[in-house]
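Only the shape, not the letters, is given here:
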């Protein structure tokens, strides 16, 4: 079983900073585990590594998908498996970093085997979505599979996963979360040391607010405009991510820029709360003090603890 290092946790929790430090200290290579950082051109709004950071240590999978490609947990796990194999063959350390919980779960545990669902269910759910809206179908999922609803990153906005949850429940009578949990009990695919920098909620919320302000100063609006000008569909999956969809609303004159920025901050704060809940359930996760001035040293100590 291959050994990997995993850095997970909510947005703005120093994961990328720690990944760079560990990669340099351990002769490691960084592998993306962020569902939107995988898409080419989506950099400022996802806090993707800078050009200078890319040059410091090898990075993998960042910007590897075109906007038309429908990335999912299964395809991500296959790409990450290949990257891990290549890194291990070079004798270096794979460092997985990101905040997309489902993608990390897919990588560490694999995907659950779900029975086939009758074809007629999906069209009915699409009709329901168009008729009643995102919030209504998310509320229905919360009733039939509250565990899955809590785990879905993006909540009602993540209609792909909401629809899948309802589809599986209606087609099998069993909550999708139950299939996931039964599969998780089979064990891990990698020998993973999982680290998570942590902050008090109020501190993290302030860091998120500051990060969004920094993104706007760095040119997030110009990035969105450039993506649209290049032909990217405003309804494609990465354009519906936090920060992008709100600025599209602004460009469509649906909201003011100040309101868009406020909504981005609020969305990231809510998302971070769900991320904290998700990652606390990861098997064997080791919490680190995100405010520590010796965060890198603390992480290295934890990674070496099994060897003492």
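Right, received. Where do you want to start? Because the structure is a prediction, the values reported are computed rather than measured.

When you work out contacts or count neighbours from here on, use the C-alpha atoms and nothing else.
Fine.

Report how many residues lie close to residue 150.
Applying other CA atoms under 10 Å, we find 16 residues neighbouring residue 150.

That one is in contact with residue 273, isn't it?
No: taking contacts as CA atoms under 8 Å, residue 150 lies outside contact range of residue 273: 10.3 Å.

Who are the contact partners of residue 270?
For residue 270, the contact set (CA atoms under 8 Å, 6 or more residues apart in numbering) is empty.

part of a helix, is it?
Yes: Residue 270 sits within a helix when classified using DSSP: H, G, I helix; E, B strand; the rest coil.

then this one, side by side with the first:
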């Protein structure tokens, strides 16, 4: 077999595959995905629930303009912060991008840290229908008026399974569960049993979870948050705050955003806001380790300094 024929066969097999690069925030996954895309002729597909928002470029550490110009990047900054973007909406967008990549002969490289997005990609997603704005607004108005404990008590009557699973002060998820049962007449677990198939079934992908040592990761998180502030993150959050959006929207809860808004209102100092942002990000990284360990066993855990060798042995 000639070298040209072997390369053509390898390229053909490559088009049937995808690479999934996950990891905690600040672990270096974006740089790894960019390097792979350059070598393999790939397209980098955002798999991070906060990097979808165009209003949050700096505070979410989206790829830079130079990086985006180097190789194709998709699903970054394509959603307005006023949209309650969901995993289901992301899957629909990702399906289109995946088809586009394969049509162009590019290797799809999914990069991010959102476990739910990766789970939807590889295991499917529940078929919860869209919730009417009037229903969502009504539930949130009651949340503000009556408090989260009252809504949790109501949820215990209408959807006891979800109520038992959720913490009594988990405002976002309690509101979400109530929205679903109010809009559809059916509890959320019912919809979870009637899911959508995965975009990438087993055998169609290789999945890597970058697993740096915790101490080194936390130091990088702290340093990066300071660099974000030096690069204009506070101005970015000020522009977002000026829109006076619903505080329950996902974009308004991005790590660092609530604390920096408190600083802009004069409630806390800049350094206090920065420390809260750093601490929230460290806690999130810890949850990412836990989620991928228990929810996504198909991901291979690899130390950052061994990741390039993993890709080489995987022939990507």
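Perfect, thanks for sending it. All figures in this text were calculated on a predicted structure; none of them were measured in a lab.

What segments of the stretch 151-300 of the first structure are strands?
Along the stretch 151-300 of the first structure, counting by DSSP state E, counting those that start in this stretch, strands occupy 191-198, 286-289.

So which residues make contact with the longest one?
This points to strand 191-198 of the first structure. 1-9, 13-15, 108, 284-290, 299, 303.

of those residues, buried ones?
Buried by 16 or more other CA atoms under 10 Å: 4-9, 13-15, 108, 285-290, 299, out of the contacts of strand 191-198 of the first structure.

Tell me which of those fall in helices.
Residues of those located in helices (DSSP state H): 15, 108, 299.

what do we get in the second structure for the second one?
Here residue 108 of the first structure is matched to residue 122 in the second structure, going by TM-score structural alignment.

Might one say that that match is in contact with residue 196?
No: with contact defined as CA under 8 Å, residue 122 of the second structure and residue 196 do not form a contacting pair (10.8 Å).

count of residues packed around residue 98 of the second structure?
If we define neighbours as other CA under 10 Å, then residue 98 of the second structure has 22 of them.

OK, contacts around it?
When contacts are counted by CA under 8 Å, 6+ apart, residue 98 of the second structure touches residue 108.

That one maps to what in the first structure?
When the first structure is aligned by TM-score structural alignment, residue 98 of the second structure is paired with residue 84.

Residue 272 of the second structure now?
In the first structure, the residue paired with residue 272 of the second structure according to TM-score structural alignment is residue 259.

Report the separation between its match and residue 198 of the first structure.
Remark: distance between residue 259 of the first structure and residue 198 of the first structure (CA to CA, to the nearest Å) = 29 Å.

now swap in residue 290 of the first structure and tell me
Residue 290 of the first structure is 5 Å from residue 198 of the first structure, where distance means CA to CA.

Which neighbours do the two have in common?
By CA under 8 Å, 6+ apart, residue 290 of the first structure and residue 198 have these common neighbours: residue 13.

Enumerate every residue touching the equivalent of residue 71 of the second structure over in the first structure.
For residue 71 of the second structure, the aligned position in the first structure is occupied by residue 57, per TM-score structural alignment. By CA under 8 Å, 6+ apart, the contact list for residue 57 of the first structure reads 20, 23-24, 28-30.

Could you identify the most distant pair in those residues?
24 and 30 (10.2 Å; CA to CA).

Between these two, which has more neighbouring residues?
Applying other CA under 10 Å to residue 24 of the first structure and residue 30 shows that residue 30 carries more neighbours, namely 27 against 14.

buried sites along stretch 143-151 of the second structure?
Buried-residue list, stretch 143-151 of the second structure, by 16+ other CA under 10 Å: 143, 148, 151.

which SS state does the closest residue in space to residue 171 of the first structure that isn't next to it in sequence fall under?
Spatial nearest neighbour of residue 171 of the first structure, chain neighbours left out: residue 117 (4.9 Å); criterion: CA to CA, 6 or more residues apart in numbering. Following three-state DSSP, the label given to residue 117 of the first structure is coil.

burial count for residue 117 of the first structure?
With other CA under 10 Å as criterion, residue 117 of the first structure counts 14.

Kindly provide the distance from it to residue 161 of the first structure.
Here residue 117 of the first structure is placed at a distance of 15 Å from residue 161 of the first structure (CA to CA).

All set now, cheers.
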